[in-house]
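K.L.:
here is my input; please provide its structure:
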Amino acid sequence: MLSGTPLDLLLLAGGIVALYGGAELLVAGAGRLAMGIGLRAATVGVTVIAFATTAPELFVSTIGALNVSSDVGLGTIVGSNIANIGLVLGISALIKPLQISDRVLRQHVPVMVFAAILLVALGANGRIGRLEGVLFLLALAGFTAGILYAVSEESPPMVDEPDAESGASVRDVALVVGGLVTLVVGSR
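P.N.:
Coordinates of the predicted model:
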């Protein structure tokens, strides 16, 4: 039987695989579910897919903060943002140069900078408590509402393909639930 470091490495690898698999299931199920109930493609991308791809960090940081230390939770959040900007954006640009619209630079990048400044300002006293959590959630809700409004004003409705299934299916719900369960298991 494995013990110590080999077991820890095996558990780490299993957790990484479970987080990846859970995120894939969640994104697939949530995207299909949202499209099945008639949401526009742009709305699905901005909300469902964006939030679903954040789920691994949410589970790892929450369980890390509860079981290990709050430093693990905060480190996961900050590290994930740095990796998303540096690693994901960097590799994507190496593969194919990215065209950045003026709208992204004018609207989304300032919000990202504002979120970083908000983290520094609210955490300056060495603690992020419930009040700060509520402020972060309110800022997120405001940003999301603004995005959804902008998307609804300019995106044409999706045109369904003749052979496409309509409506949400039990399979889509099962993918979402399976993805969430796998994320919980992987984050432990």
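
K.L.:
every contact and neighbour count from this point should use C-alpha atoms.
P.N.:
OK.

K.L.:
name the element the residue positioned nearest the centre of the chain belongs to?
P.N.:
The centroid of the chain falls nearest to T54 when counting by CA atoms, centre = their mean (1.7 Å). For T54, the host element (DSSP states H and E) is helix 50-67.

K.L.:
does M35 touch A41 like I think?
P.N.:
Yes. Assessed by CA atoms under 8 Å, M35 is found in contact with A41 at 7.0 Å.

K.L.:
tell me which of the two has more neighbours.
P.N.:
M35 (21 against 17; other CA atoms under 10 Å).

K.L.:
for the more buried one, which three-state class applies?
P.N.:
Following DSSP: H, G, I helix; E, B strand; the rest coil, M35 is assigned to helix.

K.L.:
and it, how far from V44?
P.N.:
7 Å (CA to CA, to the nearest Å).

K.L.:
for G75, same thing?
P.N.:
28 Å.

K.L.:
between these two, which has more neighbouring residues?
P.N.:
In this view G75 and V44 are compared by other CA under 10 Å, and V44 has more residues nearby, 20 against 14.

K.L.:
output the contacting helices and strands for the helix holding T54.
P.N.:
Helix 50-67 sits against helix 5-36, helix 70-83, helix 170-187, with contacts defined as 3 or more CA pairs under 8 Å, 6 or more residues apart in numbering; DSSP states H and E.

K.L.:
any chance of those in CSV, with distance to V48 too?
P.N.:
Formatted as CSV, the helices and strands packed on helix 50-67 follow (distance: least, CA to CA, whole Å):
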stretch, distance to V48
helix 5-36, 6
helix 70-83, 18
helix 170-187, 11
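
K.L.:
next, the structure of the following sequence, for comparison with the previous one:
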Amino acid sequence: MDWDKLLFNTAVFAAGVFMLDYGADKFIDHTVIVGQRLGVSQTLIAVLTAGAEYEELAVVIAAVLQKQSPLALGNVMGSSISNVLGAFSLGLLLHPGPLVFDPSAKVYTALLFSITTAFSILVYFNLLNKVTGGVLVATFLVYMICTCYAIHKGVMEPPEASDSDSDSDSDNDTSDDEHPYLSPRPQGNIVQDESETSPLLTNEEAPTSRKRAPRSLFYHISQLVIGLLALTISGYLLSRSASAIADCFHLSGTLVGLTVVSFATTLPEKMIAIISGSRGHSGIVVASTAGSNIFLLTLCAGVIGLAELPTDNSDRVLLFEVFSTWVSSVMLFLAVFVSANRAVGAVFLVMYVAFLILEFTVYRR
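P.N.:
From the prediction side, this is the model:
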């Protein structure tokens, strides 16, 4: 075993975890603020941001260029399973109360179920080629155009509540700006006593006299982008270091992609689910899961199909893995449309642990 390679990649993995925590915290805070400012559903914003699996795409392209399609396909399938059973479950477990999903979350969940069903059929019957890959990429482009249109429509036609909220905020700012340092003028000898023994501004007046001006929308958008970049970089570092660590133990490409690499690259989604779930943002929890999987099963899978690399029969995906990918999508659909609580989250997490155990024992290769 190459101990130098193992220790180096372990250090890179640890550094990626710290960057991951920083990026997830910044992303969640400013996604909520931007959504409130624009009057847009948090779900739609998160679909275009956290839902874009740039680190996954980087891993897929790198694997395709190295002619390792089993690693790429295993990573796509393993990540889609991990996003639902591993990340979404954490959001359910940490959510403080009952989860209520908006219509956008239900639409994207239903879309994900349809895409996952089609993807599972293509993989099971070995139909992932240049033609079907092109169709998947085209599906992703249509999906992005429709999502952007929905966000544009939300900005142009914000809910009435957001207008009233913004008006009340502006009224408060105006009232605070008017005569900020003036207070009722004391009378008589009280003026002499206070002017000689008291400060010009009392402690009661100080906190209300100076209110920090709200940050601009551009500031929050820039901070959101910084958080997203940190998430993307950390995901790439984690995936590359985890892949190198697994290589030290001589695991197959498909197994590495389904377990180690997919677990590492979905750590950003797990962190987003933990933070947003604990803060009660159920829309972001669903959007991060559904958007990420749509990205994986359309664009990333389409890139693999367009490459159309030959595969070794001994390293192909198994029916169990295809079935697990489809079942995870069904479970997410039922959770969003029927019921989602901590008990459901616990079931999801147990299923993910069982999947990993079976991959490393029964289906090891």
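
K.L.:
may I have the TM-score of the superposed chains?
P.N.:
In this superposition the chains share a TM-score of 0.66, using TM-score structural alignment, normalised by the length of the first structure; 148 aligned residues with a CA RMSD of 2.8 Å.

K.L.:
and the residue nearest to the centre of the first structure, what's its match in the second structure?
P.N.:
Alignment note (TM-score structural alignment): T54 of the first structure maps to T266 of the second structure.

K.L.:
how close does its match sit to D167 of the second structure?
P.N.:
Distance from T266 of the second structure to D167 of the second structure, by CA to CA: 40 Å.

K.L.:
what sits up against the helix holding T54 of the first structure?
P.N.:
19-20, 23, 26-27, 30, 70-77, 80, 183-184, 187-188 (CA atoms under 8 Å, 6 or more residues apart in numbering).

K.L.:
stretch 295-302 of the second structure too?
P.N.:
Applying CA under 8 Å, 6+ apart, the contact partners of stretch 295-302 of the second structure are 51-53, 56-57, 60, 73, 76, 79-80, 115-116, 119, 132-137, 139-140.

K.L.:
so it matches what in the first structure?
P.N.:
Counting by TM-score structural alignment, stretch 295-302 of the second structure pairs with residues 83-90 of the first structure.

K.L.:
how long is that stretch from one end to the other?
P.N.:
In terms of CA to CA, the two terminal residues of stretch 83-90 of the first structure are separated by 9 Å.

K.L.:
in what helix or strand does L140 of the first structure lie?
P.N.:
Here L140 of the first structure is assigned to helix 130-154, by DSSP H and E.

K.L.:
show me what that helix is packed against.
P.N.:
Using 3+ CA pairs under 8 Å, 6+ apart, the elements in contact with helix 130-154 of the first structure are helix 41-43.

K.L.:
what about the helix holding T54 of the first structure, how far off from the second structure?
P.N.:
Helix 50-67 of the first structure differs from its equivalent in the second structure by a mean of 1.6 Å after superposition (mean CA distance after the TM-score superposition for the first structure).

K.L.:
show me what counts as buried in that helix.
P.N.:
For helix 50-67 of the first structure, the buried set under the neighbour-count rule, 16 or more other CA atoms under 10 Å, comprises 51-53, 55-65.

K.L.:
and which of those residues is nearest R106 of the first structure?
P.N.:
Closest approach to R106 of the first structure among the buried residues of helix 50-67 of the first structure (CA to CA): F51, at 21.9 Å.

K.L.:
could you measure from the closest one over to G31 of the first structure?
P.N.:
11 Å.

K.L.:
and for Y20 of the first structure?
P.N.:
For Y20 of the first structure relative to G31 of the first structure (CA to CA), the value is 16 Å.

K.L.:
so A24 of the second structure touches G227, yeah?
P.N.:
Yes. At 6.4 Å, A24 of the second structure counts as touching G227 under the criterion of CA under 8 Å.

K.L.:
okay, strands next: where are they in the second structure?
P.N.:
Counting by DSSP state E, no segments of the second structure form strands.

K.L.:
may I ask you to name the longest helix in it?
P.N.:
If each helix of the second structure is counted by residues according to DSSP state H, the longest one is helix 3-38.

K.L.:
chain center to that helix: distance?
P.N.:
Centroid separation between helix 3-38 of the second structure and its chain, computed with CA atoms, centre = their mean, to the nearest Å, is 11 Å.
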